[in-house]
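[1] After the sequence you'll find the predicted model.
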Amino acid sequence: MLHADKGSAGPLDGKGLRIGIVQARFNENITGALAQACRDALQDLGVRDEDITHLLVPGALEVPSALQALAERDAYDALIALGCIIRGETYHFELVANESGAGVSRVALDYRLPVANAILTTEDLEQAVARQSEKGRDAAYVAVEMARLLETLE
């Protein structure tokens, strides 16, 4: 069991948890590193590889739809959203960031299911690279911690 770095009430234990990951392919070098860090952390927390479902979707705007499809199965203790949106020269960045974030939150609230949002929103590629491993690990910790918290509230 590992302790969460950021004020967790105690050790995190992912044994027996079923986790769904939805990864956007757009900016795949970044999202692939996010996914690897996330899966490694989940395994370190005791989540078995066979208890992880990992889906790929085209981009961040498609992540909420796939999360919703997984949530409707009622087979997961937590979900994780992975993506990377890098600011460009147009308003598209704000649209994608806002809409994907709202969609991820909506799935969590509509299904009362923890959804760790690790869709990076950065100014440039350098910022994304600097955050990819840490945010991937953070998403795993959040998913496990929130799944366990919601268990205690049921």
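    Good, I have the coordinates.
[2] Please count neighbours and contacts with C-alpha atoms only from this point.
    Will do.
[3] And what about the residue lying farthest from the centre of the chain, helix, strand or coil?
    Seen from the C-alpha centroid of the chain, the residue lying at the greatest distance (Cα atoms, centre = their mean) is Glu89, 26.7 Å away. Judged by DSSP: H, G, I helix; E, B strand; the rest coil, the three-state class of Glu89 is coil.
[4] likewise the one 5 residues further on?
    Three-state assignment for Glu94 (three-state DSSP): helix.
[5] Where do the strands of the chain begin and end?
    Assigned by DSSP state E, the chain shows strands spanning 2-3, 11-12, 19-24, 52-57, 78-86, 115-122.
[6] which residues are contacting the fourth one?
    With Cα atoms under 8 Å, 6 or more residues apart in numbering as the test, strand 52-57 has contacts from Arg18, Ile19, Gly20, Ile21, Val22, Gln23, Ala24, Arg25, Val63, Ala66.
[7] second one coming, line it up with the first:
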Amino acid sequence: MATKDLSQYNIESVPSAESMRFGIVVAEWNYEITSALAKGAIYTLKKHGATSDNILVKYVPGSFELPLGAQFFAEMENVDAVIILGCVIQGETRHFDYICDGVTKGTVDLNLKYNKPFIFGLLTTNDEQQAKDRAGGIHGNKGDEAAVTAIKMVHLKQNFSI
């Protein structure tokens, strides 16, 4: 769950992202929400030292396409981590379940296949207001959390490589 107060993430211990390179793949569907998530992620990456040149953003039509867009980053760009941002709002059909399951499984598979952090930033909400609340509203911005997670996971991997 997105939180307005990132203190539970020990924000003081976030390493510098100065030498890190990030891909961000953003779903165009529910763009008002997903663009807010992307802005939050970019802001947080820069706050912790990432440069604009080391933050690459690409868009896919919808959330179901997020894993493939993320895979393209892994195969075609030299990135240390990929942040996956989308929003699926519950409707009257099972479509919600299929999309959420597909993106979740796809993200897990990418983490293991490429041995690099693919950060799950998919909002799965019951209604549009819940999504807004988690994309810069009363519950903070899930994009911020995804960025902190990306930085910490890249740092963890770098510590294993030393």
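    Yep, it's here. Only a predicted model underlies this, so the values are computations on that prediction, with no experimental measurement involved.
[8] ok, back up a step: tell me which residue of the second structure lines up with the residue farthest from the centre of the first structure.
    Counting by TM-score structural alignment, Glu89 of the first structure corresponds to Glu92 in the second structure.
[9] Tell me who's in contact with the equivalent of Asn111 of the second structure over in the first structure.
    In the first structure, the residue matched to Asn111 of the second structure (TM-score structural alignment) is Ala108. Contacts for Ala108 of the first structure (Cα under 8 Å, 6+ apart) come out as Pro114, Val115.
[10] Please report the distance of Ala108 of the first structure from Tyr76 of the first structure.
    Applying Cα to Cα, to the nearest Å, the value for Ala108 of the first structure to Tyr76 of the first structure is 12 Å.
[11] do the same with His3 of the first structure
    Remark: distance between His3 of the first structure and Tyr76 of the first structure (Cα to Cα) = 22 Å.
[12] Compare those two (neighbour count), which wins?
    Shown here are His3 of the first structure and Tyr76; by other Cα atoms under 10 Å, Tyr76 has more neighbours (19 against 14).
[13] The nearest residue to the more buried one once chain neighbours are set aside: what's it in contact with?
    Spatial nearest neighbour of Tyr76 of the first structure, excluding adjacent residues (Cα to Cα, 6 or more residues apart in numbering): Arg18 at 4.9 Å. By Cα under 8 Å, 6+ apart, Arg18 of the first structure lies in contact with Val47, Asp51, Ile52, Ala75, Tyr76, Asp77, Ala78.
[14] same thing but at 6 Å, please
    Applying Cα atoms under 6 Å, 6 or more residues apart in numbering to Arg18 of the first structure gives the contacts Asp51, Tyr76, Asp77.
[15] what's the matching residue for the first one over in the second structure?
    Going back to what we said before, that points to Asp51 of the first structure. Under TM-score structural alignment, Asp51 of the first structure pairs with Asn54 in the second structure.
[16] Alright, I will stop here.
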